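Trainee: quick one, what's the 3D model for this:
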Amino acid sequence: SKGKEADYVVVIELQSGKHGFPSEKTTNPLLDALLPTPEDFEFAEERRLFYVAITRAKKRSYLVADMTTSSIFVNELIKDNYDIELNEFDITEDQKITQNFYCIKCQTGIMQPKINRKDKTTFYGCSHYSLCKHTENGCSECGSRMMRINENTSNYKACSNCTNWLPLCATCGGDMIYRKGSYGLFWGCRNYSGNDELSCQYTINSIKTPKGYKDILEISTNTKPKSSIKESNVIQEVWDDKKFTVRTDAYEYAKKLAMTKKSTVNVIEKDGYWLVELKNR
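Mentor: This is a model prediction of the structure:
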């Protein structure tokens, strides 16, 4: 029996991770050896349960998910163009962009927002914790997730919500921070720790601002630091599905498109480019 029907069904906590649905918890290989052979179709049992849940409603089913850590089942419904309504309720612009950010260390976990208990700041941790303990700080201005981009032959972290960004160390990949030395101002790696053998000594005087983001302090021994904001020329007058070869351009366009059309936007990574797709439902 599939259970009783109801006028409305609300399915909550449709999140990814080891405590999500479906659960992405990794089991011990010895335990796997004692269990029956899993079905070829991924998460087959959970898919059947999910199907039963969303088909029990006489009128409408509601799926509740945080799109920054949404379940793969929710993402599949959106990306495969199932007959669902996405804009019945007002949501923030970040929630209108359907794209998961994967852990750079384990490659399979999803970076999820968490709160530091000491200073109440936002950081992001891998959904495969404690097997993977990789964490990253959120944006220092708005707390949103920082994306990694490569531009101008340099690596950066750029906010997914505002125009804040940080350069990354060319040697170890750590965050670069603004420092003051004997000869003036410069960028130094956060992993610098004096004369320690494991200390990163990489420094640079100036770094070019990535396209579409605000200028931060220009480092120079001859001039005073200054700050200004540049307008991005990425967004055009015509709003439509577009392809981008630069990820920051894709996300900038997606945020403006979601705000202008008040609709959900997909950012889909393809082979060599990013597709920004407007969902009209």
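
Trainee: C-alpha only now, for contacts and for neighbours.
Mentor: OK.

Trainee: show the contacting residues for the closest residue to Trp165 other than its chain neighbours.
Mentor: What sits nearest to Trp165 in space, not counting adjacent residues and going by Cα to Cα, 6 or more residues apart in numbering, is Ala158, at 4.1 Å. By Cα atoms under 8 Å, 6 or more residues apart in numbering, the residues touching Ala158 are Met146, Met147, Arg148, Ile149, Asn164, Trp165, Leu166, Thr248.

Trainee: let me know whether Tyr8 touches Leu63 as I believe.
Mentor: No - with contact defined as Cα atoms under 8 Å, Tyr8 and Leu63 do not form a contacting pair (11.0 Å).

Trainee: between the two, which contacts overlap?
Mentor: By Cα under 8 Å, 6+ apart, no residue touches both Tyr8 and Leu63.

Trainee: what is the helix or strand encompassing Phe186 packed up against?
Mentor: Element membership for Phe186, per DSSP states H and E: strand 184-189. Applying 3 or more Cα pairs under 8 Å, 6 or more residues apart in numbering; DSSP states H and E, we find strand 184-189 packed against strand 176-181, strand 203-204.

Trainee: want to throw those into a markdown table with distance to Leu278?
Mentor: Below are the helices and strands packed on strand 184-189 laid out as a markdown table (distance: least, Cα to Cα, whole Å):
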| stretch | distance to Leu278 |
| --- | --- |
| strand 176-181 | 35 |
| strand 203-204 | 40 |
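
Trainee: do you know which of those lies nearest Thr260?
Mentor: For Thr260, the closest of these is strand 176-181, at 34.4 Å, according to Cα to Cα.

Trainee: for the chain, longest helix please?
Mentor: Criterion DSSP state H: the longest helix present in the chain is helix 247-261.

Trainee: also this sequence, please, to line up against the first:
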Amino acid sequence: MQGAAEHKRQVEECVAHLKQLLPFTPDLLIQLGTGLGHFGDRITSALMLPYSEIPHFPRSTVASHSGNLILGYLGDKKVAVLQGRFHFYEGYSTKEVAFPIRVLSLLGAKTLIVTNAAGGLNPLFQAGSIMVFRDHLNFLGENPLRGPNIDNWGPRFPDFSTPYHPGLIKTALDSASFCKIANVISGVYVCIPGPSLETPAETRWLRESGADAVGMSSVPEIIVAKHGGMDVLGLSVVSNVNDPDNFEPIILEDIIATAEAMEPKLEQLIVEIAARIPS
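Mentor: Predicted structure coming up:
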């Protein structure tokens, strides 16, 4: 595991490098997940930096994650877009997974919108729904804040009584209603290690644990964002819903296809949310 001193050095070097390149401090940071990579096309006056050109950024091995940091404007908002993410199952630690979020928080971003594709656990959900995170369960078995705390980055024991900003949750639901986007619900997201998809027994257990949707990403980034004082909103495209008593095979290509089919609606929703967030 990477040492705390080395992690701090890499973060600080990356922050210093990006400070020389970025045209402004972004107000809003948006992280795009599986099948949701085209949102970057909506950013105007954009500066695109491939992850491979940013010091110490990890490299995504997942084909549907482009791997670019985009800086520009979404309406009148100064935004940074992470076009693709990293995963615990790729072999990274949770600190490495959340590295870009730590860097952008230190650069001044105040609000984070996280998107991903997830499997539905709640039997009332439908494939193609959008779930607004109300809470989460971290079943990765690792926390990105483990180890020595850097007090300038955040408190040793950050409060998670409201992991997702209530005002942002309301804004998301109000925006969905305004845009007439159907099947936007709220629920509890659970993050598992992967990459093997959940068994029927695991699906039943996750349901009984109180989760409404399951995925393999986002929670490390959210923990680091909250530690850094950011307000967080989470959005999942529900790609499928499985009944543990009548289990169907889960095909990755189907998950990506559902996420891609929902991308226009999710983009519309994010644009409306961003417009309603105070500058």
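
Trainee: TM-score for these two?
Mentor: After superposition, the two chains reach a TM-score (TM-score structural alignment, normalised by the length of structure 2) of 0.26; 118 aligned residues with a Cα RMSD of 6.0 Å.

Trainee: circling back to that earlier point, save the helices and strands packed on strand 184-189 of structure 1 as a markdown table, and put in mean neighbour count too.
Mentor: What follows is those, written out as a markdown table (neighbours: other Cα atoms under 10 Å):
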| stretch | mean neighbour count |
| --- | --- |
| strand 176-181 | 15 |
| strand 203-204 | 16 |
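
Trainee: nearest to Phe244 of structure 1, of those?
Mentor: Taking these one by one with Cα to Cα, strand 176-181 is closest: 27.2 Å.

Trainee: what packs against that closest one?
Mentor: By 3+ Cα pairs under 8 Å, 6+ apart, strand 176-181 of structure 1 packs against strand 184-189.

Trainee: that older thread, any idea which element the residue nearest to Trp165 of structure 1 lies in?
Mentor: Using DSSP H and E, Ala158 of structure 1 falls in strand 154-159.

Trainee: Ala176 of structure 2 contacts Ser186, doesn't it?
Mentor: No - at 11.6 Å, Ala176 of structure 2 does not count as touching Ser186 under the criterion of Cα under 8 Å.

Trainee: which stretches of the stretch 101-250 of structure 2 form strands?
Mentor: 111-120, 130-138, 184-191, 213-215, 231-241 (DSSP state E, counting those that start in this stretch).

Trainee: redo these as CSV? Include distance to Leu29 of structure 2 and mean neighbour count.
Mentor: Formatted as CSV, the strands of the stretch 101-250 of structure 2 follow (distance: least, Cα to Cα, whole Å; neighbours: other Cα atoms under 10 Å):
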stretch, distance to Leu29 of structure 2, mean neighbour count
strand 111-120, 5, 26
strand 130-138, 17, 22
strand 184-191, 20, 22
strand 213-215, 21, 26
strand 231-241, 10, 26
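
Trainee: which residues touch Ala274 of structure 2?
Mentor: With Cα under 8 Å, 6+ apart, Ala274 of structure 2 has these contacts: Leu74, Lys77.

Trainee: for it, what is the enclosing helix or strand?
Mentor: Taking DSSP H and E as the criterion, Ala274 of structure 2 maps to helix 252-276.

Trainee: and the angle from that helix to strand 184-191?
Mentor: 120 degrees (axes from the mean of the first three to the mean of the last three Cα atoms, to 10 degrees).

Trainee: helix 252-276 of structure 2 vs strand 231-241, what angle?
Mentor: 150 degrees.

Trainee: how many neighbours does Gln20 of structure 2 have?
Mentor: By other Cα atoms under 10 Å, the residues close to Gln20 of structure 2 number 8.

Trainee: ok, which stretches of the stretch 101-250 of structure 2 are helices?
Mentor: Per DSSP state H, counting those that start in this stretch, the stretch 101-250 of structure 2 carries helices over the ranges 166-178, 200-208, 219-227.

Trainee: Ala254 is in contact with Trp274 of structure 1, correct?
Mentor: No - contact criterion Cα under 8 Å: Trp274 of structure 1 and Ala254 do not qualify, at 10.7 Å.

Trainee: ok, the two, which is more surrounded?
Mentor: Using other Cα under 10 Å as the criterion, Trp274 of structure 1 and Ala254 rank with Ala254 on top: 28 against 21.

Trainee: residues in contact with the more buried one?
Mentor: Neighbouring residues of Ala254 of structure 1 by Cα under 8 Å, 6+ apart: Ile97, Val265, Asn266, Val267, Val276.

Trainee: looking at these, state which has the most neighbours.
Mentor: For the contacts of Ala254 of structure 1, the largest neighbour count, defined by other Cα under 10 Å, is 30 neighbours, found at Val265.

Trainee: so what's it up against?
Mentor: Contacts of Val265 of structure 1 by Cα under 8 Å, 6+ apart are Lys96, Ile97, Thr98, Ala254, Leu257, Ala258, Val276, Glu277, Leu278, Lys279.

Trainee: in strands, which of the residues you listed appear?
Mentor: Among these, the members falling in strands (DSSP state E) are Ile97, Thr98, Val276, Glu277, Leu278.
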